[in-house]
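Enquirer: I would like the atomic coordinates for the input below:
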Amino acid sequence: MTPNLLTWCRRLCALACFAAPAVHAESLSLCTARADGNYYAAGQIIQSRADADRLRLTLLETAGSVDNLAKLARGECDAAIVQLDAYLVYQETHRKSRLELARPNYLYEEFVHLICRRDAGIQTIEDLADASAKHRILIGEPESGSAATWRSFTLLDPSYAAVASEPVGGMQALAELQKTNGASCMIYVSGLRSQFSAAVNDAGDSLQLVSVDDPDLDEARFAGERIYRFREIPSGTYPGLEAGRKRRDRKTLTVGATLFVSQRWAAEHDDAHRYLVDTILRAKPAILERVAPK
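Expert: From the prediction side, this is the model:
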């Protein structure tokens, strides 16, 4: 090969390298919840496991599961982490404009926490319905998964709809519960020993963890599978709520924290969707470690 020909070959090779198309990373916006909560933390873990050259995840703070579903419907996010029962309640209340979502990705189970004043005389959730005129329950902010869970309970057993409820959650609900003549109970859904649960446990002198063991609440189904499952919250998980009482496991219901993807996004980004599902599987051990500390 002559020197001139060799020079031209080198130039052509260099041009070919510059002309090679760059790998395009797909973008996905993920609705989570508050930045100090488990959903946002789960999103961060998934984000950290994704190769940014293949999939760029943007995390969006929201008010919770119901807000996430509304944002999915408006196209404000491409995917969202929600409680499975919140999804069912949303679909039930939006029959004419139901969401079209890809196959859900189960992340972990969350526990229904029913916290009541010790002087309210409530030992199980059924006591609320049996004396509905006497009690008031704080069910969480309007767009939260906790509010959706209570709404689901009232659909499964209409006797719970007779209990006066208020859309108050978080630290505001905890403060209200401790007032003289305050609400009888509050309900929220989270992993065990969450940051908020720690605050509830610290205020446990006048509060107790109440069993959620009504068999009527185990009737919900999604694609033939149970939405709720009975689990035990082990004795000693919340020692402040057990102070002065006989320690024992408390039965409650669990519901899946689930990552849903818009059917539109999944169809338009088939390869990226498969990569996302693989990334979620790789992230799950770290997510479980975060939401269920030993």
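Enquirer: Every contact and neighbour count from this point should use C-alpha atoms.
Expert: Will do.
Enquirer: Check the burial of residue 273 by counting its neighbours.
Expert: As a burial measure, residue 273 scores 19 neighbours (other Cα atoms under 10 Å).
Enquirer: Wait, it touches residue 266, no?
Expert: Yes: using Cα atoms under 8 Å, residue 273 makes contact with residue 266 at a distance of 5.5 Å.
Enquirer: how many other residues sit next to residue 265?
Expert: Count around residue 265 with other Cα under 10 Å applied: 19.
Enquirer: To compare against the first, here's the next sequence to fold:
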Amino acid sequence: MSMRPAFTVLAILGLLTGLATAAPGVHAQAPAKPAKPKVTFCTGQKDGKYEELGKTMRTYVRSAELEIVNTEGTLDNLERLAAGTCQVAVVQPDGLTVFKRQSGKSLDAEFISKAHPEYVHLYCNKESGVDRITDLRGKKDALVILGAQGSGPWIFWNNLVAEDKTYEPVPTVVADTMKRAAATVESDPKACMVVISGLKSKSTLFVNDNYGDTLTLAKADDRDLKNVKNWAGKPLFTFAPIPEGTYPNIKPNGRRDIATVSMEAVVIADKTLSAEIKDELTGATKNALKVMFRP
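Expert: Modelled structure (predicted):
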């Protein structure tokens, strides 16, 4: 019996096997997925609410890689947005007013979504005699401690002085940490400090837990604040109390509401971002807030 047919079949199979091994490129390959565009999100200081918002939003954005950047806060974010080194930012809305007034720069950005409400907390030494923010008017011997230049408290105070010049003589200093600011107020019977944050934030709970014996929470509801406008020309602040018992160790909040003002932080973005990314950022903000502030 002839062996030629079997040999021929084996030879062909060997040849095909050799071609497959030697030339893997002949196999069809799945096309590589296009890289996601990188979007820089300027938030705030490390471990703060703005950073938490950015990191939580990142899990809901699918069409871009959201890079979280820590900053000094609102004005720093706006400067970076104007310079193009930042494409998305979370800011206090009063920062837009101060940014425009001080820099004269235009900002090619658009509103994405409201974020969480932030309240003005005015902490004072119990010996200061300050029950309401208006008690500070014209007091050259008082001391008001703010955050770093461009921070929320710094912006708030500048807007207040712009509306009511009687606050201008009040000496102010900046403190780079909550611990230093609170320690200064505790040691100076004429001192107060401004904190802008959501209720029961890391900062305000730190004060509640450590300074209940020496600090008090004063009212911050100066009616001149109703004249401060946001970027759209509408009232910036809402008059809203810090509810009774929010800070049980800080008198008098342990037994009554504290009149103050609040505003909602906002997420804004460079107009050049795609509509898809901006839509995702809007949804991501809403989803992140549900996670951050779930009951």
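Enquirer: What residues of the longest strand anywhere in the second structure count as buried?
Expert: Ranked by residue count and defined by DSSP state E, the top strand of the second structure is strand 109-125. Applying a neighbour-count criterion of 16 or more other Cα atoms under 10 Å, one finds 109, 112-125 buried in strand 109-125 of the second structure.
Enquirer: So what touches the helix or strand just after that strand?
Expert: Reading on from strand 109-125 of the second structure to the C-terminus, the next helix or strand found by DSSP states H and E is strand 143-146. Applying Cα atoms under 8 Å, 6 or more residues apart in numbering, the set of residues contacting strand 143-146 of the second structure from outside is 153-154, 170-175, 181, 185, 190-195.
Enquirer: Stretch 251-259 of the second structure now?
Expert: Looking at what lies outside stretch 251-259 of the second structure - Cα under 8 Å, 6+ apart - the contacts are 212, 215-221, 239-248.
Enquirer: Compare the contacts of strand 143-146 of the second structure and tell me which has the most neighbours.
Expert: Neighbour counts for the contacts of strand 143-146 of the second structure peak at residue 192, which has 30 neighbours (criterion: other Cα under 10 Å).
Enquirer: Tell me the spacing between the spatially most central residue of the second structure and residue 212 of the second structure.
Expert: Centroid-nearest residue in the second structure, with Cα atoms, centre = their mean: residue 50, separated by 2.8 Å. Going from residue 50 of the second structure to residue 212 of the second structure by Cα to Cα, to the nearest Å gives 26 Å.
Enquirer: ok, now residue 285 of the second structure?
Expert: Distance from residue 285 of the second structure to residue 212 of the second structure, by Cα to Cα: 34 Å.
Enquirer: which one of these two has more residues nearby?
Expert: Neighbour count, other Cα under 10 Å: between residue 285 of the second structure and residue 212, residue 285 has more, with 24 against 16.
Enquirer: OK, contacts around the more buried one?
Expert: Residue 285 of the second structure neighbours (Cα under 8 Å, 6+ apart): 53, 57, 113-115, 267.
Enquirer: If we only consider those, which is nearest to residue 206 of the second structure?
Expert: Using Cα to Cα, the shortest approach to residue 206 of the second structure within the contacts of residue 285 of the second structure belongs to residue 53, at 20.0 Å.
Enquirer: Aligned to the closest one, what sits in the first structure?
Expert: In the first structure, the residue equivalent to residue 53 of the second structure is residue 42, according to TM-score structural alignment.
Enquirer: With residue 79 of the second structure instead?
Expert: With TM-score structural alignment as the criterion, residue 79 of the second structure matches residue 70.
Enquirer: Which of the three states applies to its match?
Expert: helix (DSSP: H, G, I helix; E, B strand; the rest coil).
Enquirer: now it: how far from residue 98 of the first structure?
Expert: 11 Å.
Enquirer: Between the two, point out the one with more neighbours.
Expert: Taking neighbours as other Cα under 10 Å, residue 70 of the first structure and residue 98 compare with residue 70 leading, 15 against 12.
Enquirer: Give the buried subset of the contacts of stretch 251-259 of the second structure as a PyMOL selection command.
Expert: Filtering the contacts of stretch 251-259 of the second structure down to the buried ones (16+ other Cα under 10 Å) takes a single PyMOL command:
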select buried, resi 212+215+216+217+218+219+220+221+239+240+241+242+245+246+247
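Enquirer: hey, where'd the strands end up in the stretch 151-295 of the second structure?
Expert: Remark: strands assigned in the stretch 151-295 of the second structure by DSSP state E, counting those that start in this stretch are 172-174, 191-197, 215-218, 238-242, 258-270.
Enquirer: Residue 92 of the second structure is nearest to which of those strands?
Expert: The nearest among the strands of the stretch 151-295 of the second structure, by Cα to Cα, is strand 258-270 at 4.6 Å.
Enquirer: The closest one vs the first structure, average offset?
Expert: On superposition with the first structure, the mean distance recorded for strand 258-270 of the second structure (mean Cα distance after the TM-score superposition for the first structure) is 0.9 Å.
Enquirer: what span of the first structure lines up against that strand?
Expert: The aligned range for strand 258-270 of the second structure is 250-262, by TM-score structural alignment.
Enquirer: Can you give me the distance of residue 36 of the second structure to residue 65 of the second structure?
Expert: 6 Å.
Enquirer: Looking at these two, which one has more neighbours?
Expert: Using other Cα under 10 Å, the more surrounded residue of residue 36 of the second structure and residue 65 is residue 65, with 16 against 11.
Enquirer: Could you check which residue of the first structure pairs with the more buried one?
Expert: Residue 65 of the second structure maps onto residue 56 in the first structure, by TM-score structural alignment.
Enquirer: can you list the residues that contact the one helix or strand that match maps to?
Expert: Counting by DSSP H and E, the element that carries residue 56 of the first structure is strand 55-60. Residues outside strand 55-60 of the first structure that contact it (Cα under 8 Å, 6+ apart) are 25-33, 40, 43-44, 47, 50, 77, 272, 276.
Enquirer: Give the buried residues for it.
Expert: Buried residues in strand 55-60 of the first structure (16+ other Cα under 10 Å): 55-57, 59-60.
Enquirer: how much space between the nearest residue to residue 153 of the first structure once chain neighbours are set aside and residue 85 of the first structure?
Expert: Distances taken as Cα to Cα, 6 or more residues apart in numbering put residue 217 closest to residue 153 of the first structure, at 6.3 Å, once the chain neighbours are dropped. Look at residue 217 of the first structure and residue 85 of the first structure: by Cα to Cα, they are 12 Å apart.
Enquirer: quick one on the thing from earlier: using the aligned residues only, give the average distance of the longest strand of the second structure to the first structure.
Expert: Relative to the first structure, strand 109-125 of the second structure is 1.0 Å off (mean Cα distance after the TM-score superposition for the first structure).
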